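In: model the structure of this input:
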Amino acid sequence: MRLLSLSLCLISTVGYAAKPAPFPVTPNNTGESFMVSATNPYVSSTGYTILKQGGNAIDAMVAMQMVMSVVEPDMTGIGGGTFALYFDNKTNQFHALDGRDEAPASASPDMFVENGKAISRDEILGPRSVAVPGTLRLMYSAHQEYGSMPWAELLKPAIDLAKNGYAMNSYTYDIVVREQARLINDPEIKALYWKDGEIQPTGTLMKNPAIAHTLEMIAQKGDSYLYGGEFGKNIVETVNSRIEGDKPKLSIDDFKNYQMKKREVVETDYRGNTVISFGYPASGGMMVSQTLELLEPYNIAKMPITDAEPWRLMAEAMRVSRADRITYAGDPDYVEVPADEMLSKGYIDERRKLIPKEGSADKNPKAGELSEEQPAQHQEFESKDTGHISILDSAGNAIAMTSTIGTGMGSGVMVDGVIMNAQMANFSASPTFKGKPVQNTIEPGKRPRSAITPLMVLDKNDELRLIVGSPGSSQIPGYVLKTLVGIIDWNLSAQEAIDLPNIQYGTKIDRTKAKDPTGLLVEKKTFAEMLVPELIQQGYPVHVIPVVSGLNAIEIKDGKVYGASDRRRASSSMGE
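Out: Sure thing, here's the model as predicted:
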């Protein structure tokens, strides 16, 4: 294991930020044995090094996530939650590993209702938004069951970067700027990101000795250091000290009782390919599966990529499936989720009638009636900033893993160098909407729904063909759908499919505008701009803005392994 610590620990001799070795410089790569794809060069380099040394996919996932916790704390980390779709090649089985954050035992459906009205997102964010984090328990539990390298070895790269430094990227800087009004109030965050009263710029050498110590203790004691140990107690004490009065608070028992869960996978067929995704409460997979079923009769392969029609069909089909997602998605331990019915042929055929023959639907479709007591169709706040990695090891094991702390810089509370999640804000703030119950309401021990979409595809011979996922909040399913259509319908490579413009209906953060635009979101500086006149003529409110995905994919084809990642971020793939 000495090679690992040397390969990622350059600063001890030269005094500069530790650089990935080898340094990834292109978004794609080709190999024959293994591959990793990630949005950050420190992360992809770490995964490559672990697999190069003979570690398996689970080992690489652990090491990569720990490095993400250090170098991308604005989006992900051990203070947050994770969904990991794992393919075990030896048993030919898919495992949906749920490390989503969980509401504390003190939580209640109306905890964010004051004077008969739900409080705003800005009022929720902060210590009250912290849920019990699940990422570390998932990492440790998965490693205990499937890992091959020693646990402590896998944390060394992250510890080294935290101690010796890494270059802060522009994405982190942008998020700190965006969220600065609430971040500056936390002493640990302020000490890390501010200097002489100013936010430190992109490229700053960042050192976080507090998280280095936390990770060193986790390396020694495993996840018990958080789930019942000193770190967990520090979180409870810090968070609760900032919550006023008798409002719901965390307890150390919440941490002791937290467990990773294994969920159902969602399986559907699209043009002879089997699409495998994560079941509820990760609802993006069901949304993509429904959309693919809706698109099946349309001959998209014969439609030119630069025509408006295939993009219109994708947008309209997603509007139909989104209505079901925001109505029925929830924690299956607490609510009934009619997953089988949502993918049944009769139901899909009926829902397809909502796709207009031409142009835009006059209004957003309503959800289908699948239960006696129809839940409310209620879209509220969802995570804005997320991280994804895709992994294939030399034994054919694969992982699509997406993790988040709930929104940019999470709750804005840092404990022992770790940003704490804001996942309580991803529940519905009100238990009812227009007199109907909400599936995603808060309950003790419940996990909030998510649009996260880790996904894999088997080809017509049932061989693994694709591993893919993306950050991007409620836009994630659309990013993944575009990639699948590009590969399966248009016979593009994974990299070419990722490079396609992002065009989808929804709401997107745009700091250049006073209000976040809602309508057909068309990615600027792409060929999609030339489709805008026709799309407007079809009745769409069109917004040409940055629609920044963070897709990371691995494609297996003709005996080769192809890494692909998103040029919209500092993404890269590495393998051999």
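In: hey, let's count contacts and neighbours off CA atoms from now on
Out: OK.
In: for the residue sitting nearest the centre point of the chain, list the residues it contacts.
Out: Ranked by distance to the mean C-alpha position of the chain (C-alpha atoms, centre = their mean), the top residue is T402 at 3.9 Å. Applying C-alpha atoms under 8 Å, 6 or more residues apart in numbering to T402 gives the contacts 82-84, 386-389, 452-454, 469-471.
In: off-centre distance for the lengthiest helix in the chain?
Out: Longest helix in the chain, counting residues (DSSP state H): helix 308-328. Mean C-alpha position of helix 308-328 versus that of the full chain (C-alpha atoms, centre = their mean, to the nearest Å) differs by 20 Å.
In: also stretch 231-248?
Out: Chain-centre distance of stretch 231-248: 27 Å, with C-alpha atoms, centre = their mean.
In: mind listing what's buried in that stretch?
Out: For stretch 231-248, burial by neighbour count (16 or more other C-alpha atoms under 10 Å) applies to F231, G232, K233, I235, V236, E237, T238, V239, N240, P248.
In: and those residues, which is closest to Q377?
Out: Taking C-alpha to C-alpha as the measure, Q377 lies nearest P248 of the buried residues of stretch 231-248, at 26.9 Å.
In: make JSON lines from the buried residues of stretch 231-248 and add secondary structure to it.
Out: Formatted as JSON lines, those follow (DSSP: H, G, I helix; E, B strand; the rest coil):
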{"residue": "F231", "secondary structure": "helix"}
{"residue": "G232", "secondary structure": "helix"}
{"residue": "K233", "secondary structure": "helix"}
{"residue": "I235", "secondary structure": "helix"}
{"residue": "V236", "secondary structure": "helix"}
{"residue": "E237", "secondary structure": "helix"}
{"residue": "T238", "secondary structure": "helix"}
{"residue": "V239", "secondary structure": "helix"}
{"residue": "N240", "secondary structure": "helix"}
{"residue": "P248", "secondary structure": "coil"}
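In: would you do the same for the sequence below? I want to compare the two.
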Amino acid sequence: MLHKLSLPIAAALLFAGCASLDAPLATTAPEPVAEITWPGAVSSADFRATAAGEEILAKGGSATDAAIAVMLALTVVEPQSSGIGGGGFLVRADSDSGEINTYDGRETAPAAATPTRFLDESGEYLPRESRVTSGLSVGVPGNLALAAYAHASHGRLPWADLFQPAIRLARDGFVMNRRLNDSLSSSKGRADKTDEARAIFFGPDGAPLPVGSLVKIPELAQSLADYAERGVEAFYQSDATSLAAYVADETPQDGKMSADDVRSYEAKERPAVCAPYRSYRICGMGPPSSGGIAVAQMLGQLERFDLTALGPDSITFWHLFLESQRLAYADRELYTGDSDFVEVPVAGLVDAAYLAERSALIDPAKALEEATPGTPPGAPANLADGNEPPENGTTHFSVVDAEGNAVSYTSTVEGAFGSGLFYRGFYLNNELTDFSLNPKVGGKLVANRVEGRKRPRSSMAPTIVFDADGEVVLVIGAAGGPTIPVQVARSIIGVVDFNLSAKDAVGLPLIMAFGSTVVIEEDSVLTEKQGALEALGHSNIRSFGPPLKANALLRTPDGWEVAMDPRIDPMLATD
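Out: As a prediction, the model looks like this:
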């Protein structure tokens, strides 16, 4: 749909001289009475967070301001996926200069963390519960530092204004939707790990509050008010001792978090990863995220094929897409990690000649027997492949302001409800489980091994697409662990090659290669194509219900089309 706002909210924000920030924020979906075109656009995974971003735009805020407000509101209404207890990556495009800025708010390991953090004395993996739902998994949160860094460069409104929608949601309450209720039910032992979280989200019988319940989080409202008034120093300085002590008390072995780990945390600006695709330029996040590289590699390897002629119903297209994934992820496992600690050959991995060489390995008639890493220009030697257990507690939101500045922001606590540890009204991440569990394989070091103050590798892929004239045409990202780059690349192909709307592009089915295993989205049109894929050599095929969640903004002649993954939309219902 083109981005419209229903008259009740629009009138409150625009016709009353911009609404007072003390006014209650809507807790149920507004009834459509009339529609007006909105100056700018917001797409997020929850309409309450979208409304928070729209409110900031209506007050004259920038895309960066609005994106921060969305992140803070999602801390309240989508605690299973993201928040100020986690981290994220932000990609921004300037409408005047075309400049790209990318900001890294990824969590960091404690300084005392060692490469064997997740192994027992005999070198075996610790039990999953010990690894995930304990202080072992908690990195120093980066979202507030990221927000402050980006706001200092690109914000227009006062810092405290950006917090007001989230404060109201936490203080006055929000309605429990089906998605949060289902997530609470499926995350028992994690979401209800602490007495404090149980008192908020669960009833006396131990079951999650019913759909339609009003949820209030007064402690979070107070925390947000504190950070709004006193700035990020209230979190990274004043809270440093209590936060570190809480996490350390929950850490059974290895290096514990210290107050100095919290105080010394820094968000960083990183070089963007940009690459051409057809007549477009695709820009995303570089290390410690692997997302921008993986998206660029998949698209670059597919550019020699006429995907438009094949179309989304072609089994050949889906086969080619799988093969491109396999090659990109083979490189990902070997080469990518935190570039402050390991040499990541970013330029070589997206080099046009290298991608053409990799593309030549793709045979439209049969699958590769094995997809192995290549040797891009500048590749370091003596590295071993490493991987990490997948988790799915992430969210994405896209924002464009009235001037056309664009922000693509992916935020996460890693798994659903992160570590389950609950601090000052919000969940703390389990992001350190994104490190490879084994520091060495075959006597060679793994690039993504645990090290003190290091940031774990990520799959997050906030992306901005420019047309041949340098105009932003697509602002996109996704949630879903290692499926994120695949979702983003697939959606870009949907828009660029298949001429689909943003909604139809993000709604394309998911097919993904995990080594020699292929997973197909259950109950999708691809389930009917399993036999054809097997005939092409994809023998180990499984179907699953992936936790997909993409959000996008697409420029059209009539305005910005706002798109949410159609799989998630029904889960936001409160009846």
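In: overlay them and tell me the TM-score.
Out: TM-score for the superposed chains, counting by TM-score structural alignment, normalised by the length of the second structure: 0.91, backed by 550 aligned residues with a C-alpha RMSD of 2.3 Å.
In: residues in the second structure aligned with the longest helix of the first structure?
Out: Here helix 308-328 of the first structure aligns to the second structure at residues 315-335, judged by TM-score structural alignment.
In: run through the helices of the stretch 401-550 of the second structure in chain order.
Out: For the stretch 401-550 of the second structure, the helices defined by DSSP state H, counting those that start in this stretch occupy 484-496, 502-506, 530-535.
In: okay, those in JSON lines with distance to V472 of the second structure and mean neighbour count next?
Out: As requested, the helices of the stretch 401-550 of the second structure are exported to JSON lines (distance: least, C-alpha to C-alpha, whole Å; neighbours: other C-alpha atoms under 10 Å):
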{"stretch": "helix 484-496", "distance to V472 of the second structure": "13", "mean neighbour count": "25"}
{"stretch": "helix 502-506", "distance to V472 of the second structure": "14", "mean neighbour count": "25"}
{"stretch": "helix 530-535", "distance to V472 of the second structure": "36", "mean neighbour count": "16"}
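In: distance to T102 of the second structure added to these, as JSON lines?
Out: Putting those into JSON lines (distance: least, C-alpha to C-alpha, whole Å) gives the following:
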{"stretch": "helix 484-496", "distance to T102 of the second structure": "17"}
{"stretch": "helix 502-506", "distance to T102 of the second structure": "23"}
{"stretch": "helix 530-535", "distance to T102 of the second structure": "38"}
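In: out of those helices, which is closest to Q80 of the second structure?
Out: Comparing the helices of the stretch 401-550 of the second structure by C-alpha to C-alpha, helix 484-496 comes nearest, at 17.2 Å.
In: run through who's touching the closest one.
Out: So helix 484-496 of the second structure is in contact with 291-292, 294-295, 298-299, 312, 325, 459-461, 463, 476-478, 500-502, 504-506, 508, 510, 512, 550, going by C-alpha under 8 Å, 6+ apart.
In: over to stretch 492-507 of the first structure?
Out: 28, 311, 314-316, 318-319, 475, 478-479, 482-487, 516-523, 526-528, 547-549, 551, 553-555, 562-567.
In: quick one: Y277 of the second structure from T517 of the second structure, how far?
Out: Computed as C-alpha to C-alpha, to the nearest Å, the Y277 of the second structure to T517 of the second structure distance reads 28 Å.
In: more neighbours: the two, which one.
Out: Per other C-alpha atoms under 10 Å, whichever of Y277 of the second structure and T517 has more neighbours is Y277, with 20 against 13.
In: counterpart of the more buried one over in the first structure?
Out: Y277 of the second structure maps onto Y270 in the first structure, by TM-score structural alignment.
In: A398 of the first structure - nearest residue in space that isn't next to it in sequence?
Out: Nearest-residue entry for A398 of the first structure: L392, 4.5 Å, with adjacent residues in sequence omitted and distances by C-alpha to C-alpha, 6 or more residues apart in numbering.
In: so what's the residue mapped onto the one you found from the second structure up against?
Out: Using TM-score structural alignment as the criterion, L392 of the first structure maps onto V400 of the second structure. Counting by C-alpha under 8 Å, 6+ apart, V400 of the second structure makes contact with G40, A41, V42, A63, A406, V407.
In: just give me the closest of those residues to D192 of the second structure.
Out: Using C-alpha to C-alpha, those come closest to D192 of the second structure at V42, 31.6 Å.
In: confirm that that closest one sits in a strand.
Out: Yes. The assignment for V42 of the second structure is a strand, going by three-state DSSP.
In: in the second structure, what stretch matches stretch 130-140 of the first structure?
Out: Using TM-score structural alignment, stretch 130-140 of the first structure pairs with 138-148 in the second structure.
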